[in-house]
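S.K.: mind folding the following:
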Amino acid sequence: MAKVMVESIVVVGGVVLLMLLLIFLLILLACKPWRFFLSRTSRTRTIKAQVDDIERPLVSEDLNFLQNQSNQFSGNYHFEGSCHSTEGHHNTPQLTQSDSFVLDVIADPSEDIFTGQTLKRALVTQHAVEEQKYESDILREFIPKGNAGSSLTLEVISGPSRGLRCSVQSTNATRLPLTLGRVAPSDLILKDSEISGKHVMINWNLNKLKWEVVDMGSLNGTLLNSKAIHHPDSGSRHWGHPTELANGDIITLGPSTKVFVQISSQTECLIPFGVGLASDPMALRRGAKKLPMEDVCYYHWPLPGADQFGIFGICDGHGGAGAATSASKILPEMVASILSDSFRRERVLSQCDASDVLRDAFLQTEACMDHYYEGCTATVLLVWADGHENFFVQCANVGDSACVINIDGKQIKMTEDHRITSYSERLRIQEVGEPLRDGETRLCGLNLGRMLGDKFLKQQEPRFSSDPYISQVLCIHQASRGFALLASDGFWDVVNFKKAIQLVQQVSSLGC
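M.R.: Reported below is the predicted structural model:
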């Protein structure tokens, strides 16, 4: 009996010991204590890389290094075009995830245009590999694709809507087909009581690679170069047959509205500037973790409905990237919409002053934005041609993203600093309300007095403003050589105007 009891105790003890061992293994797997030993050496390497990264300059002081970096960059990326439509209804791409933007004025448009050159220094570490990969993602969004398409511009030359213009690209599927009619949801609304609600439709035929127009069963019919293209029985509301369009055609809708057709290859719409991107996201200096990028760059040349005009801009968000993203889309659309009015457009060309256009565009953009807890700076450079190969530029801004222009060695600042510490901004605040106290550098926690968005703060504090500073107009003659540099405070806080101009001149002298 005693022997059986001893054997039972041994069996029970073995089972308990096995259970304890299993529990210990489960705890070991859950806690993973070996990760502390394995990560110690990698943490040491990471800390060393961070220190080196923070100590390195934003841009290189060595001209030879820039040459090597340029050669290395050219070997890694292939540029297939200089100005093709890639997104939106504009003829040029939007830039994102960057804090600086270079516009180079070229005296001879036939020169090679290099798009997307970066001015940044790489590290020979794993951290540099990640940074370079991140930068290549940025450039993929920036580099125009080599897709030869077609650009269609419609201008109403007679009828109640005379002067109205609209442009669309064959590569922009989101805006096709294009409908013309008296009421929404027509894309081009013509205020003529004699045309139908949806009168004609224009589309890009991918098989024929041609633009085509078709009557949508209008009551008063459609003519193409005085030849009817509507259904023979106009009262049946049957659609007509698609008819090819050619450059110089005139479409007549109803008895009085005539639309002039302009068709050009997108390869003919070469932007007369070299456009470059310089980006060194500070978020990547905080170790391997990527923080959200709140800066957005963009440019559009030409503006739809205003072929002589182009816009270049940068927005720097705070509280998130939402406000900057919205402003970068709405602001150029507002400028294009205002300039599509032939009266406003001709007044700018005759007076050589776009102050009213820029001011109205900022006010309309602010009205359209519904960001209550996010805001952004906005700096816009409007460029237009006078028909004699000369250019005029004018800048507008809110916030502290600055623009500087260098023409034939002369440095010109085109923006005003709207930080609370700025003397001019403190004077403005003093004029509109309670003056700031000595040493007060923030208003409701923000260091800016002017911005787009931030609707909640503006409701609480009337001293905030979205009224832009408008620069004087600068004329750039045909024989001049120069460039414009737009950047957010992330760039200007570490590179002054003089050094920035030197860097651009150095890179330009290398043929980059």
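
S.K.: drop to CA atoms for contacts and neighbour counts, all remaining ones
M.R.: Will do.

S.K.: what strand or helix carries the residue lying closest to residue 364 once chain neighbours are set aside?
M.R.: In this structure, residue 364 finds its nearest non-sequential neighbour in residue 334, 7.0 Å apart by Cα to Cα, 6 or more residues apart in numbering. Secondary-structure element containing residue 334, defined by DSSP states H and E: helix 322-339.

S.K.: buried residues, that helix. List them.
M.R.: 322-328, 330-339 (16 or more other Cα atoms under 10 Å).

S.K.: next secondary structure after that helix?
M.R.: helix 342-351.

S.K.: name the residues that touch the helix or strand immediately after that next one in the chain?
M.R.: Sequence order places helix 355-368 as the next helix or strand after helix 342-351, per DSSP H and E. Under the criterion Cα atoms under 8 Å, 6 or more residues apart in numbering, residues 327, 330-331, 334-335, 338-339, 344, 394, 396, 452-453, 466-468, 470 lie in contact with helix 355-368.

S.K.: who are the contact partners of the closest residue to residue 275 other than its chain neighbours?
M.R.: The shortest distance from residue 275 to any residue other than its chain neighbours is 4.9 Å, reached at residue 103 (Cα to Cα, 6+ apart). By Cα under 8 Å, 6+ apart, the residues touching residue 103 are 273, 274, 275, 276, 483, 484, 485.

S.K.: Serialize these to TSV and add fields for neighbour count, secondary structure and distance to residue 2.
M.R.: Formatted as TSV, the contacts of residue 103 follow (neighbours: other Cα atoms under 10 Å; DSSP: H, G, I helix; E, B strand; the rest coil; distance: Cα to Cα, whole Å):
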residue	neighbour count	secondary structure	distance to residue 2
273	22	strand	101
274	20	strand	99
275	21	strand	95
276	23	strand	92
483	23	strand	101
484	24	strand	100
485	23	strand	96
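
S.K.: one more to line up against the first:
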Amino acid sequence: MAISSLCSRLLVAAGAVLLSVASWFSWRRRPPGPPGLGGIVPERQALLAHEDRPKEESASTSRPSAAPVEGSYEAPAASSAPVSAEDVVMAAAEPGPSRAPAAPVPPKPSPAESSEPAASGQGPAGKKRPAEPRPEDEEAIKARFNEELGPVPPRFAVRKEPAATVAAPREGASGGMVSLQELLDEQFGPPKFAVPKKPDQAGTGAEAGAGSGSGSKILTLVVTHGPEAGKRFVADNTSTEYVLGRLPDCAFQILDQEISGRHAAIRWHAGQGRWMLHDVGSLNGTSLGGAAIGKDYKVPGPEHPLLDGSLVDLGSATRLRAELGGAAPLPDEASLSPGRAGGWADSPPAPQPASPIGPPEEVDVPALGLRLAVHNRLGFDHKRMGQGCEDVPYWELPYAPYDGAGVLCVFDGHHGSKGAGQAREHLPAVLRTKLLLRDGRSAPQLAPPPPKPQPRRGEGEDGAGEEGEESGYAPSDDDDEEDRAAKAAANAARKKAKAEAAAKAAEAEARAAAEAAVAHAAAGDTGRQPPPPQGPPLPPLLEGRPDGAQQTLLKDVFLTTDTYMSMEEGCTATVVLLEARRGGEGGWLLQTANVGDSSAVLINFTKGTHARLSDDHRISSSAAERQRLAERGHTVRTRLYGLNISRMLGDRFLKDEDIGFLAEPFVSGVAEVGPEDSALLVVASDGLWDAVPEERAGKMLLQEAARSPPTARSAADLLLRQALAGHSKDDITVAVLELGPHLLPKGGSR
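M.R.: Below is the predicted model of the structure:
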């Protein structure tokens, strides 16, 4: 339409220019008119001159003119007849120093007045003055134009459309005259969306009965769970399909990483009188009433009606509740529930999950005045590839045999979960052994670490030649090409067999070492609850310990654990030692040690502060680690040998190369929480901290405490939702430890 309009405008402008040029050339070639008509427009002047030329003699005899007056020009007598704009012409003044103003031309005289002399028959110096012009009608002007210029068709004539022919009425499907709806369906097909009728135009009889009370035309969707919890959407246009998804062009936009760009759609079904929901081919699926209603990825699913109070799950984090209002309740729909085959059957509603993000694992320890809530969630990328979670949380509350103590750990593996599993198995046992030995007690003996595998020889080393010579397959100069090729193939086969045998031997040795460790741990009640040591009660775990001694102890624990780790895989490790103070002082003491990027943050609601108890060993964010690697000849900014951290447990094949990777941890000082303080300790993997940095998490929890002090569970739920809202695709582990006097036994002390 825009291009057509522009072309029309250009044609009109071009035509106007051509018409102006033609008019100018016509005027230039036109002969000048008689004297005394200089003030008349050229077209009118030409017409008047043409009229006067053939009637010059008759005008002089039939209309005698009055005696001329020297130096003046008398205007004709004024007429009482009305003068129109078309009858007015400007007459030229006499030649001289001044020009007389133009006078209006009187109307055409009647036959009775035609014999009267004209007011101005003669001009000065005896020259004949032209007769006064008479008003001309439109037909006369057109005739004169055609005579002067020739008949010219209009340049911009508007083409008239031919008169529309009215078709004879024909019969419709019902036998009478065809209806407008039938004509529309014949021309354009059936309507895509049913147009609702107004109440006063509703059908009668059975049709009206089916439409009345079948459902509300106003649907409200309330987000009850997920990153957009509290958001509301209203669907009130029954001719529109509402799309739910993450993209901005969706009618209902929900910012959740597990929701597809276009996830599901809702529309009004006029025939059933209900709002219908269907999955449009989302990746993580749509559930209605706890039953999946979608099909495969990018394959739209069938439609299902939405009832008042229906629960819709988009992915695994977002849940919506449908609310219908403004109409009679749906008849006999409380018992309808989605069937497994995609239809609807009279059956009890399916059980609803408690929460889309799943409940955390909770542990209450009143003796220590604390409560723990842990979320361990598989990341989106690992879920899509069918892999397991690489995060492994671990806790011992209390941490026997130390009274009033506890341990909380988070391990985040890379390149698999093997490294995190090994750290969970060995680090708590090594820690317990080191603590008991420090305090002069007998400790369970640790299993020997697995031996290092022997390095494989390269093909160009001397051993390969010696092996070939001993086996009689060393090529010589006297051999031809075929013999050399056969000997080379035989050598390659022998090397491959030997390498496979060495690998199997190493695997069997490692398996035997692991079985020995498991048996040794089982002898000590799996290492979690060893028998109480002989002798006097153990001293406190943290209170009264020198900082230097604690740092040396924890570094030894990490380095010893690293000898039990895998050669090919590794993990981060964050360990928190907790102790509840004894006696009348009360309160809690905490100390952390970590390698990698799994952080620990302490938020004290009573004091309104938050502090980080760990260090970040990511190469991109730690200037100290980049400087340390630069001293070893590695100028890097983000990664070294594919790893974004420079300190970890495991990955021993990289550490044996002595290129800068370490298992030595950062050890914090001892943090204190007062006996009357309420606080939270958050220990989490980078799946949380990459989306919600430590500073932001601390401020957010303090803001929540200003409204209502968060519990361990509410804080863990909040942080997990924020991580999902921040599009975290990694595995997420969030462990929240709640400390406070309100968790202690009533009327008692530790």
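
S.K.: report the TM-score for the pair.
M.R.: Superposed pair, TM-score by TM-score structural alignment, normalised by the length of structure 1: 0.47. Supporting alignment: 275 aligned residues with a Cα RMSD of 3.8 Å.

S.K.: ok so, going back, show me which of the contacts of residue 103 of structure 1 is closest to residue 43 of structure 1.
M.R.: residue 276 (36.3 Å; Cα to Cα).

S.K.: that closest one contacts residue 142, doesn't it?
M.R.: No: using Cα atoms under 8 Å, residue 276 of structure 1 is not in contact with residue 142, being 9.3 Å away.

S.K.: can you classify residue 168 of structure 1 as helix, strand or coil?
M.R.: Three-state assignment for residue 168 of structure 1 (DSSP: H, G, I helix; E, B strand; the rest coil): strand.

S.K.: that one contacts residue 202, doesn't it?
M.R.: No: with contact defined as Cα under 8 Å, residue 168 of structure 1 does not count as touching residue 202 (10.3 Å).

S.K.: where exactly do the helices run in the stretch 351-500 of structure 1?
M.R.: Using DSSP state H, counting those that start in this stretch, the helices of the stretch 351-500 of structure 1 run over 355-368, 423-432, 455-460, 489-492, 497-509.

S.K.: of those, which is nearest residue 406 of structure 1?
M.R.: That would be helix 497-509 among the helices of the stretch 351-500 of structure 1, by Cα to Cα, at 7.4 Å.

S.K.: now for that closest one, which elements pack on it?
M.R.: helix 63-76 (3 or more Cα pairs under 8 Å, 6 or more residues apart in numbering; DSSP states H and E).

S.K.: please identify the buried residues of the helix it packs on?
M.R.: Quick answer for helix 63-76 of structure 1 (16+ other Cα under 10 Å): 66, 67, 69, 70.

S.K.: thought residue 363 of structure 2 was touching residue 396?
M.R.: No: applying Cα under 8 Å, one finds residue 363 of structure 2 not in contact with residue 396, separated by 10.3 Å.

S.K.: count the neighbours of residue 490 of structure 2 for me.
M.R.: 15 (other Cα atoms under 10 Å).

S.K.: kindly report the same for residue 14 of structure 2.
M.R.: There are 11 residues near residue 14 of structure 2, going by other Cα under 10 Å.

S.K.: please apply the same query to residue 7 of structure 2.
M.R.: Residue 7 of structure 2: 11 neighbours (other Cα under 10 Å).

S.K.: if I look at it, how far off is residue 21 of structure 2?
M.R.: Applying Cα to Cα, to the nearest Å, the value for residue 7 of structure 2 to residue 21 of structure 2 is 21 Å.

S.K.: cool, and residue 547 of structure 2?
M.R.: 102 Å.

S.K.: residue 253 of structure 1 is in contact with residue 223, isn't it?
M.R.: Yes: taking Cα under 8 Å as the definition, residue 253 of structure 1 is a contact partner of residue 223 at 6.7 Å.

S.K.: compare those two (neighbour count), which wins?
M.R.: Neighbour totals were compared for residue 253 of structure 1 and residue 223, and residue 253 leads with 26 against 18 (other Cα under 10 Å).

S.K.: which residue packs closest to the more buried one, ignoring adjacent ones?
M.R.: residue 222 (4.9 Å).

S.K.: you'd agree that neighbour is up against residue 257?
M.R.: No: using Cα under 8 Å, residue 222 of structure 1 is not in contact with residue 257; the gap is 9.9 Å.

S.K.: please enumerate the shared neighbours of those two.
M.R.: By Cα under 8 Å, 6+ apart, no residue touches both residue 222 of structure 1 and residue 257.

S.K.: the two: who's more crowded?
M.R.: Neighbours of residue 222 of structure 1 and residue 257, each counted by other Cα under 10 Å, are more numerous for residue 222; the result is 30 against 21.

S.K.: separation between that one and residue 15 of structure 1?
M.R.: 93 Å.

S.K.: and what of residue 360 of structure 1?
M.R.: 83 Å.

S.K.: the more surrounded of those two?
M.R.: residue 360 (16 against 12).

S.K.: tell me who's in contact with residue 16 of structure 1.
M.R.: Applying Cα under 8 Å, 6+ apart, no residues qualify as near residue 16 of structure 1.

S.K.: I'd like the buried residues of helix 63-76 of structure 1 laid out as a markdown table, including distance to residue 36 of structure 1.
M.R.: Shown next, in a markdown table, are these (distance: Cα to Cα, whole Å):
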| residue | distance to residue 36 of structure 1 |
| --- | --- |
| 66 | 41 |
| 67 | 43 |
| 69 | 38 |
| 70 | 41 |
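
S.K.: from those residues, which single one is nearest residue 505 of structure 1?
M.R.: Closest to residue 505 of structure 1, out of all of these and judged by Cα to Cα, is residue 66, at 11.7 Å.

S.K.: isn't the closest one right up against residue 507?
M.R.: Yes: contact criterion Cα under 8 Å: residue 66 of structure 1 and residue 507 qualify, at 7.1 Å.

S.K.: quick one: the helices in the stretch 451-600 of structure 2?
M.R.: Applying DSSP H, counting those that start in this stretch to the stretch 451-600 of structure 2 gives helices spanning 462-471, 481-523, 547-562.

S.K.: most packed of those?
M.R.: helix 547-562 (a mean of 18; mean count of other Cα atoms under 10 Å).
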